[in-house]
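Enquirer: Provided below for reference: sequence and predicted model.
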Amino acid sequence: MSKRLILAASLALSLSACATAIPPVEVTRFHIGDPARSGTIAVEEMRGNPDISLEFRTYAAAVAQEWQRVGFTPVAAGATSDYVASVAFRRSFRPSGIDRSSDKPVSVGVGGGIGSGGFSGMGVGIGINLSGKPKDIVTTELHVQLRRRADSTMIWEGRALSEAREGTPAAQPGLAAQKLSAALIGGYPGESGRTITVK
């Protein structure tokens, strides 16, 4: 086999590995009949989640970027926006062993939680796996609500969820934030009330 063919085969395998490394995202959206397609927008933390962490800012930035891609404009500093996009996210961990009948997810507070009550943060050490057991599955959820600022009417809402094995690129906050935001807001407003899988 020539060097060119070997190089081409290696490249194809590496691209295939990258494609399968990023898991699909489950997306559900709801909206009024014809939601806004443009206007100024401010991205804020969803009410009830006061902890603004660095990781939360990663998700907020990814969401803001996707709103720009579908036609909205970031609000200028000191100005009042036409719309408010409220953002919350949650990461949870569960063992990936064969017997999952007794598995219970462990939620880890990292800057936002879904629901009015949020969730309690727990300190979980993530280090070298000395037990030899498979790594945990990380579930990441993103929840975004779009409201008209003038009357606080919610015109669009969506949730996105993905799972990845702990320690893989897809489980890292930066990649997860981009993937979930793009899947959720891409194709805005999307079909209301339907759950789809975005690869």
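Expert: That came through fine. Residues are numbered from 1 along each chain as shown.
Enquirer: CA only for contacts and neighbour counts going forward, please
Expert: OK.
Enquirer: does residue 64 belong to a helix, a strand or coil?
Expert: helix (DSSP: H, G, I helix; E, B strand; the rest coil).
Enquirer: then this one, side by side with the first:
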Amino acid sequence: MMKQMILPSFLALSLAGCATAVPPVEVTRFHVGNPARSGTVAVEEMPANPDAGLEFRTYAAAVEQELQRAGFSAVPAVTRSEYVASVGFRRSFRPAGYGNDGRPVSVGVGGGVGSGGYSGLGVGIGINLSGRPKDVVTTELQVQIRRRSDSTTIWEGRAFTQAREGTPAAQPGIAAQKLANALIGGYPGESGRTITVK
């Protein structure tokens, strides 16, 4: 009887943990007026993309899929299209235990004397029983849509997220889909405002 009660509870907690393990994405978009919502678009690599290579295809495919959902018709990059979507991405690694500014996170120590003359000392220490803490992976996606005829930028945006190295959310395929969906979902979005997409 006890096993029957524990198993469903354990599964519910496991699923709840998976739902909260997906990190949020910070998104910023810019556009002027009411940008185009349809037309042919070719996805190309952004000039001077720092992480060029085979991984680019993963991010390009995720962006292309989201542009199609927004109403555009994707065509091969070698085809003459009405619009060009330039895609760039960057992945960086930061050791765990460091803040967003790159400095180590400090450990607080506190002490005091009680009314009976007793002294007390409190120390906060985090112990990792699984070995060295995993690095934090920051993944950033940048997309710029411009008219091919006059190279005018009609829309651009940037999105980034962070996850522990080795977790599903840190994998390039999952990160690319999540970033592209958060960035282009609801296209064109509110211009000039940074939002958090969960």
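Expert: Structure received. Nothing here was measured: the structure is a model prediction, and the numbers come from that model.
Enquirer: state which helix of structure 2 is the longest.
Expert: helix 2-20 (DSSP state H).
Enquirer: average distance between that one and structure 1?
Expert: Following superposition, helix 2-20 of structure 2 is found to deviate from structure 1 by 3.6 Å on average (mean C-alpha distance after the TM-score superposition for structure 1).
Enquirer: leaving out chain neighbours, which residue sits closest to the residue most central in space within structure 1?
Expert: Centroid-nearest residue in structure 1: residue 180, 3.4 Å away (criterion: C-alpha atoms, centre = their mean). Sequence neighbours aside, residue 160 is the residue nearest to residue 180 of structure 1 in space, at 6.0 Å (criterion: C-alpha to C-alpha, 6 or more residues apart in numbering).
Enquirer: kindly report the same for residue 177 of structure 2.
Expert: Residue 177 of structure 2 sits nearest to residue 62 (C-alpha to C-alpha, 6+ apart), 5.3 Å away.
Enquirer: which parts of structure 2 are helices?
Expert: 2-20, 55-70, 172-184.
Enquirer: distance to residue 112 of structure 2 for these - can I get that in TSV?
Expert: Output for the helices of structure 2, formatted as TSV (distance: least, C-alpha to C-alpha, whole Å):
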stretch	distance to residue 112 of structure 2
helix 2-20	38
helix 55-70	54
helix 172-184	47
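Enquirer: any idea which of those is most buried?
Expert: helix 172-184 (a mean of 22; mean count of other C-alpha atoms under 10 Å).
Enquirer: mean shift between that helix and structure 1?
Expert: Averaged out, helix 172-184 of structure 2 is 0.3 Å away (mean C-alpha distance after the TM-score superposition for structure 1).
Enquirer: residue range for that helix in structure 1?
Expert: Under TM-score structural alignment, the match for helix 172-184 of structure 2 in structure 1 covers residues 173-185.
Enquirer: contacts for the matching stretch next, please.
Expert: By C-alpha atoms under 8 Å, 6 or more residues apart in numbering, the surrounding residues in contact with stretch 173-185 of structure 1 are 25, 27-29, 55, 58-59, 62-63, 66-67, 70, 140-142, 158-162, 169-170, 198.
Enquirer: quick one: distance of that stretch to the chain centre.
Expert: Centre-to-centre, stretch 173-185 of structure 1 and its host chain are 4 Å apart (C-alpha atoms, centre = their mean, to the nearest Å).
Enquirer: please apply the same query to stretch 41-54 of structure 2.
Expert: That offset, for stretch 41-54 of structure 2, works out to 18 Å (C-alpha atoms, centre = their mean).
Enquirer: got it, and stretch 166-174 of structure 2?
Expert: For stretch 166-174 of structure 2, the distance to the chain centre is 10 Å (C-alpha atoms, centre = their mean).
Enquirer: figure out which of the helices of structure 2 is closest to residue 35 of structure 2.
Expert: helix 55-70 (11.8 Å; C-alpha to C-alpha).
Enquirer: I'd say residue 84 of structure 1 and residue 44 touch.
Expert: Yes - in this structure, residue 84 of structure 1 is within contact of residue 44 by C-alpha atoms under 8 Å, at 7.0 Å.
Enquirer: looking at those two, which is more packed in?
Expert: residue 84 (23 against 17; other C-alpha atoms under 10 Å).
Enquirer: quick one: contacts for the more buried one?
Expert: Per C-alpha under 8 Å, 6+ apart, neighbours of residue 84 of structure 1: 41-44, 145-149.
Enquirer: could you redo the last one with a cut-off of 6 Å?
Expert: Taking C-alpha atoms under 6 Å, 6 or more residues apart in numbering, we find residue 84 of structure 1 in contact with 41-43, 146-147.
Enquirer: mind checking how far residue 64 of structure 2 is from residue 87 of structure 2?
Expert: 10 Å (C-alpha to C-alpha, to the nearest Å).
Enquirer: and residue 155 of structure 2, by the same measure?
Expert: For residue 155 of structure 2 relative to residue 87 of structure 2 (C-alpha to C-alpha), the value is 12 Å.
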